[in-house]
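S.K.: Below is the sequence, then the predicted model.
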Amino acid sequence: MTAPQTISRFQVENMDCASCAAKVDTAVRRVPGVSDVSVSVTAATMTVTHAPDINLRALARTVAALGYPSKLVQAVGDHAGSGHAHQHERSDRPFWSSTKARLTIASAVALAVAYGVGHLRPSIAVSAFLVALAVGLLPIARRAVLAALAGTPFSIEALMTIAALGAVIIGATEEAAVVVLLFLVGELLEGFAASHARAGIQGLTRLVPKIARLERNGELSEVPADSLAIGATVLVRPGDRMPADGVVTEGESAVDEAPVTGESVPKRKAPGDPVFAGTMNGDGVLRVRVTATAEDNTIARVVRLVEEAQESKAPTERFIDRFSRFYTPAVVAVAALTAVLPPLLAGADWSAWIYKALAVLLIGCPCALVISTPAAIAAGLSAGARRGLLMKGGAVLETVGRLTTVAFDKTGTLTRGRPVVTDVLPFGRDAAVVLSLAAALEAGSSHPLALAILARAAEAKVPVPPAGASAAIPGRGVVGRVGGVDVFLGSPAAAAERAPVSPEQAAAIAALTEAGKSVSVLVAHGALAGAIALRDEPREDAVRGLAALRSAGISAIMLTGDNRRTAEAVGAGLGIEVRSELMPEDKQRIVLDLKARGAIVGKVGDGINDAPALAAADVGIAMGGGTDVALETADAAVLHGRVMDIADMVGLSRAVMANIRQNIAIALGLKAVFLVTTLLGVTGLWPAILADTGATVLVTANAMRLLGWRGAA
């Protein structure tokens, strides 16, 4: 029987790059009782699976000794999870007040004092610079020793310590002190960039208000928003943000969903419509029934999803990690050979070549290379999430850009998912009268076709008179009396039983049916009065979205369970290949067939009846408005359900991969240039550390550009 395990979550400070996370991971895995560790630089957290009796304070001290202060913020329980624990908010203190910043400032002050003392008392200049060096180097050396003892001998701190001590031995004390300061400045800049990237997605959590107006037993009271229970009713005034995910029960208003979904135009909300926590109420008072607790609302799930995604490494990132494990020891070996071989084999000056070897050691620091990929992926995932494009990890982000075929569901994906009136065909009466009589019969009904007719009547501003003796006839239509006239609205076959149909009328109805539309025929006073055609129409951006995919070199296909005539009518309008009347297993088979022919396939659907095909695809993309299914079923999700978002997701992926290639070129290119100039004696220790720090800052800054990505949608 497996021993019980507990999961604990820690907040960890000062983790700025993947090498920081690797040191923490390696050290914690060596602690007795720990069975698994997951470290997220982006979330600044460490999740540890361990035996229940482990000393968590000692574990936190182990991590803190490496230079990463940590504290327990969440005890989840066993693997199954026993509810949700409160997640502490991360510190919002300015980066310059951190431990790293204070150390950097102290080192800078000590170096300035050393220069002053050296100028006034040259005889003690070396001692002054040794003191300045010690201020910055001792904490670095301590971390290097502890990292080596914890299983990471080739850390950046170890390389820095060796280089600084070597410089002192050959008499370059002043230079060593400057190099240490530059190293600390570089680390500080890395921390600033990492916190900036982290704040991008975490800023979403601040959109949810702290206070909600709870309505209970007819009375209003202000309560903490995170205390709202499912089923509670809250009142949201104009200008207020939604305190929770919910469903409107009373009132109408325009709601600005841009912070959550990226939707630029406010959406009109009425009873029955969903609303998301953090969105802004516009012009009306809404009563909302809460449907999710604070830790499970849309924003919390988006943040959690992105944090988990950023822990999942892309193939390129895993390759860079593996490469860096061999790269750093290789750099140490090259530096050692640089110091030893020329003096031994050619009688060269030991001091000069040891100096060059120390510069090689600094040039070889892997920070810029290691951070090149995760920084771009983290920025890309955050930029996408803030615009409603969610991808579960770097592997998904990387694969999306390589798609060659995208298979779309029809209903609710390429189309709006609800019927709309497309034609009002009068037979001897005015079209407005036909619409008015039909709306009178359908008033009060919640059937999708009825709602479509009522919406068209409201849009056309036709009167809707009261109907008497209304009754639904199952499978045939609805009958009633409007303004003293007996009226029937139903299928063409049922209408033909109540009134004669001329050949011209039959041909007109058949043409609408042939176009894939549902036709309801109105009979008034024993004669055909008109016909109303309805169809689930394509989304407004469907044509543009499919065209964008084609221009990106990606083919599209529609896979639907709908009837052939309706599917082909929609497909013809969109210019897309159609496969219709499919069962879920048929969709899965087609996706597998496409993959077998060498295609890299993305499947876009609603996440429920498309589940087999979503799972079979290289990337499954769920269309939805923040539902559990949309966020959890597939590999990726688009919150606001635009077809153009699929093309944007591809564009974002390709932008991230291009950024990664640029970053790797910057990291390795600068190192190659300075390696050559160092061996030729053109550059020394200062340029070497500037090359490493500069490359790290350039790579991080380049990755941060992705946070400004907008997309075409």
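M.R.: That came through fine.
S.K.: going forward, measure contacts and count neighbours with C-alpha atoms only.
M.R.: Noted.
S.K.: And the helix or strand that Ala60 is a member of, what does it pack against?
M.R.: Per DSSP states H and E: Ala60 is located in helix 56-65. With contacts taken as 3 or more Cα pairs under 8 Å, 6 or more residues apart in numbering; DSSP states H and E, helix 56-65 sits against helix 18-29, strand 70-77.
S.K.: winner for burial among the ones you listed?
M.R.: When these are scored by mean count of other Cα atoms under 10 Å, the highest mean neighbour count falls to helix 18-29 (a mean of 21).
S.K.: contact partners of that one?
M.R.: Residues from elsewhere that reach helix 18-29 (Cα atoms under 8 Å, 6 or more residues apart in numbering): 15, 34-41, 59, 62-63, 66, 147, 150-152, 155, 367, 370-371, 374.
S.K.: Kindly report the same for stretch 461-479.
M.R.: Here stretch 461-479 has contacts from 432-433, 435-437, 439-442, 457, 480-483, 486-491, 494, using Cα under 8 Å, 6+ apart.
S.K.: ok, 6 Å please
M.R.: 436, 440, 480-482, 487-491, 494 (Cα atoms under 6 Å, 6 or more residues apart in numbering).
S.K.: List the buried residues in that stretch.
M.R.: 462, 464, 467-468, 470, 472, 476-479 (16 or more other Cα atoms under 10 Å).
S.K.: ok, structure two:
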Amino acid sequence: MTITKRFWISLIFSIPMLVGMILMPFGIMIPGSEWIQFVLTTIVMAVAAGPFIQSAWASFKKHHSNMDTLVAIGTATAYVYSIYAMLTHQAVFFESAAFVVTFVLLGQVFEEKMRNNASNAIEKLVDLQAKDAEVMRDGKIVQVPLSEIVAGDIIRVKPGQKIAVDGEITEGSSTVDESMVTGESMPVSKSIGDKVIGSTMNSNGTFMFKAEKVGSDTMLSQIVELVKKAQNSHAPIQNLTDKVSEIFVPVVLSLSILTFVVWYVFLGATVATALIFAVSVMVIACPCALGLATPTALMVGTGRGAKMGILIKNGEVLEEVSDVNTVVFDKTGTITKGKPEVTDIVGDKKQVLAIAAALEESSEHPLAAAILDKAEVDKITVATVTDFQAIEGKGVFATIDGQKAFVGNDKLLNDIKLDSELNEQMILLQNQAKTVVFVGINQEIIGLITIQDAAKETSKEAIGMLKSRGLNTVMLTGDNRRVAKAIAEEVGIDEVIADVLPSDKADHVEALQRNGKVAFVGDGINDAPALTVADVGIAMGSGTDIAIESGGIVLMKNDLRDVAKALELSKKTFNRIKLNLFWAFIYNVLGIPVAAGIFYAAGLTLSPELAGFAMAFSSLSVVTSSVLLNKAKISSDVETA
């Protein structure tokens, strides 16, 4: 039976006992309530608590104790004693056993849901692959399923199609959007001899390529394997309650037995009296509050985070955040906007932009969209051109109002002279890692346009917030070093690691982990392995589903400043969990001497009923502590209503 089904069974059969507890202070007693509680709790113990008892027994045989040991002993003791109390007409506390099982199962339901989310990331990676391809067979192009493609096949790719597998172009040329795999912000020009990557998207040309890596050898398949390996490499989080229970459970058992022996053997008490003291010790140590300590803090912390646009996906992340000392960022779409845009226009801005927009309107070059977007924003009227001609590798030419106009790259300088002033401007802009486009009329360059994937407006502030907390910041990107370094200097990043392939990203994260725990912030498919292998993966909400599934924290507002907020909120939530665990134990520890009858001579005793009340008060304190997390100050918090 699944954990979810066990939880619902436990909850449904516990609710009637909760109603009885609520009615009791008003003097309303349900006839035969003890027998009703006995039947309901028996069902809970048999169906929902059975796996806890089996796990506790298995741990006992290996000379260990864990959370299941606490649950099993606590519930079994409360249940067995209540049967005895019912038969001897004393107060029962069946509900304690049922509620413990319900609360603990609630926490396990959360954990199971988080594990399922992790496995979905791998399924979505696999779904990115092309389903089929146009393959040359016996001199003809035929449609072939992906599974039938073999190394050496010649494959045709048309505009808008996915590239099926990794290979090398043998005929034709095009531009390919590789951002989903490499992180490159600009589509990459491809021609004969260039490598192509499976699952990337062809833009505007048709080409043939030879398949080199197929099946599990493709880059996407390797990314899938990296995510699987990274997920499996994480050791299961060692819950604080399990750590404490290694000592706490044997001590409580020993004290309970000792209490019975002292009262029955040395002090001459009756079996019933000695058993009451012994059971009181067990009940006061019952882990009811432990079942609430983690889930309540997690629910409040994650609920507050959701209001801030920060999704914290599991409790393991909270523990890891406490010791993070390095935050690593992907560049494209994380620090930068992920969309090329015009940053500078040199010359007569209106004239230069008007000419460039007129020519680029007929162009298929990936930078054309940035120029056209700028013209639209500036409300530039785009003139009609004639005699349009594209020169591969240089630019485009056309006639505007009887004049020969052109727009292109620095290869045009081989044919057209650039004056000294514009040359100085060009060098300055290129040193800023901006792509320079030349605009001219009648063999004379009249202006420059630069295009860049600019940093987000909030990136510099976000990096500053992290550095003020004493965290080291690193940029890890597939872009070239000059572009990456320029962006890093602009926003204040401490260290740059550039020209990195997806398979290398996880390796670099692991290398940084030698110096402490690492948080990785990214938004692309290529970031999935790094997000998973990092101690804390933080995914931008505007990113791919794979990145979001792989990250332990998701920033839904796509605001980089939320990284600092997420780290602080996570740390405070985990600290609150530790505080809750303290309160969950403190009543037990302080109450054990009283329950054992040490202060009996002074008239201070703790019956099983009062022990049950102390347990309830312990649970209340834990819930209250968790709710107060809503009032905890987040120094970088800028919540909006």
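M.R.: Right, received. Where do you want to start? The shown structure was predicted, so the numbers you read here are calculated from the model rather than taken from an experiment.
S.K.: what's the TM-score for these two chains?
M.R.: Here the superposed chains carry a TM-score of 0.66, computed using TM-score structural alignment, normalised by the length of structure 2; 498 aligned residues with a Cα RMSD of 4.4 Å.
S.K.: quick one on the thing from earlier: just give me the closest of the buried residues of stretch 461-479 of structure 1 to Gln662 of structure 1.
M.R.: The nearest member of these to Gln662 of structure 1, counting by Cα to Cα, is Val462 at 60.4 Å.
S.K.: wait, is that closest one part of a helix?
M.R.: No - per DSSP: H, G, I helix; E, B strand; the rest coil, Val462 of structure 1 lies outside any helix segment and is coil.
S.K.: Which residue in structure 2 aligns with it?
M.R.: In structure 2, the residue paired with Val462 of structure 1 is Ile380, using TM-score structural alignment.
S.K.: do you know how far that match is from Ile73 of structure 2?
M.R.: 78 Å (Cα to Cα, to the nearest Å).
S.K.: Could you tell me the end-to-end distance of stretch 548-568 of structure 1?
M.R.: 21 Å.
S.K.: contacts for stretch 334-341 of structure 2?
M.R.: 332, 370, 451-456, 459, 522.
S.K.: cool, stretch 547-564 of structure 2 as well?
M.R.: By Cα under 6 Å, 6+ apart, stretch 547-564 of structure 2 touches 121, 309-313, 459, 462, 466, 523-525, 528, 531-532, 537-542.
S.K.: just to revisit the earlier point, output the helices and strands packed on helix 56-65 of structure 1 in TSV, with distance to Phe319 of structure 1 appended to each entry.
M.R.: Below are those laid out as TSV (distance: least, Cα to Cα, whole Å):
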stretch	distance to Phe319 of structure 1
helix 18-29	13
strand 70-77	29
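S.K.: closest one to Leu698 of structure 1 among those?
M.R.: That would be helix 18-29 among the helices and strands packed on helix 56-65 of structure 1, by Cα to Cα, at 16.4 Å.
S.K.: C-terminal to the closest one, what's the next element?
M.R.: Next along from helix 18-29 of structure 1, by DSSP H and E: strand 34-40.
S.K.: for the helix or strand following that following strand, the distance to its chain's centre please.
M.R.: Next along the chain after strand 34-40 of structure 1, taking DSSP H and E as the criterion, comes strand 45-50. In terms of Cα atoms, centre = their mean, to the nearest Å, the centre of strand 45-50 of structure 1 is found 22 Å from the chain centre.
S.K.: ditto for stretch 6-14 of structure 1
M.R.: So, by Cα atoms, centre = their mean, the centroid of stretch 6-14 of structure 1 is 22 Å from its chain's centroid.
S.K.: Which of the helices or strands spans the counterpart of Ala101 of structure 1 in structure 2?
M.R.: Under the alignment (TM-score structural alignment), Ala101 of structure 1 pairs with Ile15 of structure 2. Per DSSP H and E: Ile15 of structure 2 is located in helix 3-23.
S.K.: Next, please give the residue ranges for the strands of the stretch 501-641 of structure 2.
M.R.: 517-522, 536-540, 553-555 (DSSP state E, counting those that start in this stretch).
S.K.: State the distance from Val224 of structure 2 to Met208 of structure 2.
M.R.: Val224 of structure 2 is 26 Å from Met208 of structure 2, by Cα to Cα.
S.K.: ok, the equivalent of Asn325 of structure 2 over in structure 1 - how many residues close by?
M.R.: Correspondence of Asn325 of structure 2 to structure 1, assessed by TM-score structural alignment: Thr404. For Thr404 of structure 1, the count of nearby residues is 19 (other Cα atoms under 10 Å).
S.K.: In this model Ala552 seems to touch Thr404 of structure 1, though I could be wrong.
M.R.: No - counting by Cα atoms under 6 Å, Ala552 is not a contact partner of Thr404 of structure 1; they are 9.1 Å apart.
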